Every structure is written in structure tokens, then in C-alpha cells.
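In: Give me a model of this one.
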Amino acid sequence: MSTIFTKIVNGEIPCHKIAEDENYLAFLDITPLAEGHTLVIPKKEIDYIFDLDDDLLAGLMIFAKKIAPALQQAVPCRRIGVSVIGLEVPHTHVHLIPLNSMNDINFTREKMKVSQEELKAIAEKITSFL
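Out: The predicted model follows:
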């Protein structure tokens, strides 16, 4: 059965897209830890990041690297944090999270509640810097 991320890639579930190419997709997390929290995924459904072949893994990180500066311009912060946990959805994904403190990347704290309109505006702001 397809993961929720594969359904997003296939257009079966909408997302607030930041960037896309033939192999990767970046979109906003709908339950973010911080404003602009972005997920970067390979379009190919592979559960565990270290099961990606070397080229796909390198490409994933290079794709994420292109998103980070635009995210930091759109959501001013000290740094863009990177996290890979891999337990929530069985499809490799990298979290890009605007950080001002260590607690901003604490996945045990309560997630933000953001409306679809707010997510759309944030996505548009980020993409304007790409």
C-alpha cells in the first residue's frame, strides 16, 4: 500500500509544494514544529534513508540544500535545522526546520496548528526566494 507521501507525489492528496523535480519533492509539513517546517522526500518510495542508493541519497541532500536558503529568507531564523527520524511515515523524508533554539527541533513538544490559508501563504513566500 502506498504511503501518504507517495499519494502526495501522485497527486492523490494535495500539499503545499515548495519545489519539485523528476526525483524529489519538497512541501510544507501540515503539523509543523515551526513556521515553514518543510519535508523533502525522494519520489521513489523507500522507507529507510540508508536504503537509498548513493546517488538518490546525495541528490536528496543536494535538493534539500537548495530549499534551505529560501526557507531561511522567508522565515528569518538563526539556522535551518535538519532532522531525519523515519518513524512517522515509512517513506524517507528530511525535515528542514527554522531554528532559533534547540527546543525548536524537539519532536516531543506540541505541534503548531496552522490553517490551510496560512500554509499557502508560507509556501508562496518560500517559493518566492527560490
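In: When you work out contacts or count neighbours from here on, use the C-alpha atoms and nothing else.
Out: Will do.
In: any idea which element the residue nearest the centre of the chain lies in?
Out: Residue closest to the average C-alpha location in the chain (C-alpha atoms, centre = their mean): Leu39, at 1.1 Å. Secondary structure from DSSP states H and E places Leu39 in strand 38-42.
In: what angle separates the following helix or strand past that strand from strand 38-42?
Out: Once the chain leaves strand 38-42, the next helix or strand it forms, by DSSP H and E, is helix 54-74. Relative orientation of helix 54-74 versus strand 38-42 (axes from the mean of the first three to the mean of the last three C-alpha atoms, to 10 degrees): 160 degrees.
In: Pull out the buried residues from the next helix-or-strand element following helix 54-74.
Out: Later in the chain than helix 54-74, the nearest helix or strand by DSSP H and E is strand 79-83. For strand 79-83, a neighbour-count test (16 or more other C-alpha atoms under 10 Å) marks 79-82 as buried.
In: So of those residues, which two are at opposite extremes in space?
Out: Longest distance between any two of the buried residues of strand 79-83 is 9.6 Å, between Arg79 and Val82; criterion C-alpha to C-alpha.
In: What is the neighbour count of Met112?
Out: Neighbour count for Met112, taken as other C-alpha atoms under 10 Å: 12.
In: Just to check, it is in contact with Gly36?
Out: No - counting by C-alpha atoms under 8 Å, Met112 sits too far from Gly36 to count as a contact (10.8 Å).
In: one more, for comparison:
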Amino acid sequence: MSTIFTKIINREIPGRLIWEDEHCLAFFTIEPFQYGHTLVVPRLEIDHWVDLPEQLSAHLFAVAHKVSRGLVKAFDPARVGMMIAGFDVPHTHLHVWPALDQSEFTFEQANRNPDPALMDEAAEKLRAALTDLGYGEFVTS
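Out: Okay, here's the model as predicted:
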């Protein structure tokens, strides 16, 4: 059975897509730590990140790095947080977000009801930043 992430990748359900290439997609989580909280997800359904082929793992981390550069440009955060947890959806995903404080590094503080207009605004800011950084060919609309 497909994961919710595969359904987003296959456009069976909507998602706020940010990045797409032949190996992965990046899209906003529905419960962000901060507006701009992005998941980098391989197209392949691989539950545990340590089971990723090394080349795919390297690619995901490279995309997370590029998205993180976009987060810096778009939101000017104190830091960009990165986390791999993997307990909520059995499909590898890297969390990257504009972090303001160390206390954000917990799912208990996630926004369970984010404002859709602010989510859309943050997505547009991040897409514009990634385009400005030269990654426009991978930016989704």
C-alpha cells in the first residue's frame, strides 16, 4: 500500500510542492515547526533512511542542503534545522525548516493547524529564493 508521501509524489492527493527531480521531491509538511518546514522525500518507498542506497542518500542530503540555502534566503532564520525521525510515515523523509530556537527540535511543538494562506505565502517565498539561487529547473509551481 502506498504511503501518503507516494500519493503526494503521484499527485493523487495535493501537497505544497517545492522541488522535484528524478530521484526526489520536497514539499511542505502539514504540521510545521515554522512556516517553510519542508520534507525531502525519495520517490522510492524506503522506510528507514539507513536502508537508502548510498547514492540516493547523498542526493537527498544534497537537495536538503539546497532547500536549506533557500530557507536562509527566504526567511533569514537563526539556523536551519534538520532532522530525520521517520516514526510517523514509513517512507524516508528529511525535515528542514527555518529554526529560531533549539526548543523547536521536537514534534510536540509543531503547529497542528497552520494558516493555509501563510503556508502558501511561505511556499512562494521559498520557491522564489530557490529560483534566485539558480535552482529554477527543479522548482515546482
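In: Report the TM-score for the pair.
Out: Overlay of the two chains. TM-score (TM-score structural alignment, normalised by the length of the first structure): 0.94; 130 aligned residues with a C-alpha RMSD of 1.1 Å.
In: ok, back up a step: ok, average deviation of the strand holding Leu39 of the first structure from the second structure?
Out: Mean deviation of strand 38-42 of the first structure relative to the second structure after superposition (mean C-alpha distance after the TM-score superposition for the first structure): 0.5 Å.
In: just how off-centre is that strand within its chain?
Out: Mean C-alpha position of strand 38-42 of the first structure versus that of the full chain (C-alpha atoms, centre = their mean, to the nearest Å) differs by 4 Å.
In: for stretch 104-122 of the second structure, same thing?
Out: Averaging C-alpha positions (C-alpha atoms, centre = their mean) puts stretch 104-122 of the second structure 13 Å from its chain's average.
In: got it, and stretch 2-14 of the second structure?
Out: On C-alpha atoms, centre = their mean, the centre of stretch 2-14 of the second structure falls 14 Å from the chain's centre.
In: now stretch 50-66 of the first structure
Out: Using C-alpha atoms, centre = their mean, the offset of stretch 50-66 of the first structure from its chain centre is 13 Å.
In: Pull up the aligned stretch in the second structure for it.
Out: On the second structure, the counterpart of stretch 50-66 of the first structure by TM-score structural alignment is residues 50-66.
In: on that earlier part again, identify the residues contacting the strand holding Leu39 of the first structure?
Out: 5, 23-29, 56, 60, 63-64, 91-97 (C-alpha atoms under 8 Å, 6 or more residues apart in numbering).
In: In strands, which of those residues fall?
Out: Secondary structure from DSSP state E places 24-28, 94-97 of these in strands.
In: so which of those comes closest to Lys125 of the first structure?
Out: Leu28 (11.8 Å).
In: Would you enumerate the residues in contact with that closest one?
Out: So, once contact is read as C-alpha under 8 Å, 6+ apart, Leu28 of the first structure ends up touching 15-18, 36-39, 119, 123.
In: Of the residues you listed, grab the buried ones for ChimeraX.
Out: Typed into ChimeraX, the line below selects the buried ones among the contacts of Leu28 of the first structure, using 16+ other C-alpha under 10 Å:
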select :15,16,17,18,36,37,38,39,119,123
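In: Just to be sure, which of the contacts of Leu28 of the first structure are found in helices?
Out: The helices, defined by DSSP state H, take in 119, 123 from those.
In: For the contacts of Leu28 of the first structure, give me TSV that also has distance to Met102 of the first structure.
Out: Compiled in TSV, those are given as follows (distance: C-alpha to C-alpha, whole Å):
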residue	distance to Met102 of the first structure
Cys15	27
His16	26
Lys17	26
Ile18	25
Gly36	16
His37	15
Thr38	17
Leu39	19
Leu119	23
Ala123	24
